[in-house]
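Q: sharing a model prediction with you, sequence too.
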Amino acid sequence: MVREIMKRNRTPYNTTLDNNLVKKLKFLSVEINKRQNDLLEEAIEDLLKKYESKIEPKKS
């Protein structure tokens, strides 16, 4: 399984989340028939876009 993940240019990433957030994520996942991982990736992409313009690139 790990080999398959690496072939798809993916990295395993573990963390802990608030119990209520996990519960809501599970319900949403079932409701819209989308994997929880896909929802988390979408949320991270949105978060990065939100802060992208607020972070100045470091000068070399």
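A: All right, it came through fine.
Q: CA only for contacts and neighbour counts going forward, please
A: Fine.
Q: name the next helix or strand following the one helix or strand Asn20 maps to along the chain.
A: Counting by DSSP states H and E, the element that carries Asn20 is helix 19-32. Next along the chain after helix 19-32, taking DSSP H and E as the criterion, comes helix 36-52.
Q: taking helix 19-32 as reference, get the angle to that following helix.
A: Going by axes from the mean of the first three to the mean of the last three CA atoms, to 10 degrees, helix 36-52 is angled at 110 degrees with respect to helix 19-32.
Q: contacts for helix 36-52?
A: 25-26, 29 (CA atoms under 8 Å, 6 or more residues apart in numbering).
Q: chain center to it: distance?
A: Once both centres are worked out by CA atoms, centre = their mean, to the nearest Å, helix 36-52 turns out to sit 5 Å from its chain's centre.
Q: got another one to weigh against that:
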Amino acid sequence: MKENRGLKNRIAISNAIDKSLYEKLKQYSDDTGIPISKLLDKSIAMFLESIERN
């Protein structure tokens, strides 16, 4: 299998999240057309910024 699935600027990860969180995330992605990967990028960045301030 090709390492990192041919991704050049991203890293593929595998993780498990709460079902209700995923359903809400998926619905928001469907409603807005924003890919889940981009929503996760933004969410993680916002979280890291919040802990750096404290």
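A: Okay, I see it. These numbers were taken from a predicted model, which means no experiment stands behind them.
Q: matching residues in structure 2 for the helix holding Asn20 of structure 1?
A: Using TM-score structural alignment, helix 19-32 of structure 1 lines up with residues 19-32 of structure 2.
Q: how big's the offset between the matching stretch and structure 1?
A: Taken over the aligned residues, the distance from stretch 19-32 of structure 2 to structure 1 averages 0.4 Å (mean CA distance after the TM-score superposition for structure 1).
Q: now do that stretch: everything it contacts.
A: Here stretch 19-32 of structure 2 has contacts from 34-36, 39, using CA under 8 Å, 6+ apart.
Q: list the buried ones in it?
A: 25-26, 29 (16 or more other CA atoms under 10 Å).
Q: from the chain's centroid, how far away is the helix holding Asn20 of structure 1?
A: That offset, for helix 19-32 of structure 1, works out to 14 Å (CA atoms, centre = their mean).
Q: then stretch 35-46 of structure 2?
A: The answer for stretch 35-46 of structure 2 is 4 Å, by CA atoms, centre = their mean.
Q: next, the buried residues of it.
A: Ile36.
Q: Tyr13 of structure 1 is in what secondary structure piece?
A: Going by DSSP H and E, Tyr13 of structure 1 is not in any helix or strand.
Q: against Asn37 of structure 1, how distant is it?
A: 11 Å (CA to CA, to the nearest Å).
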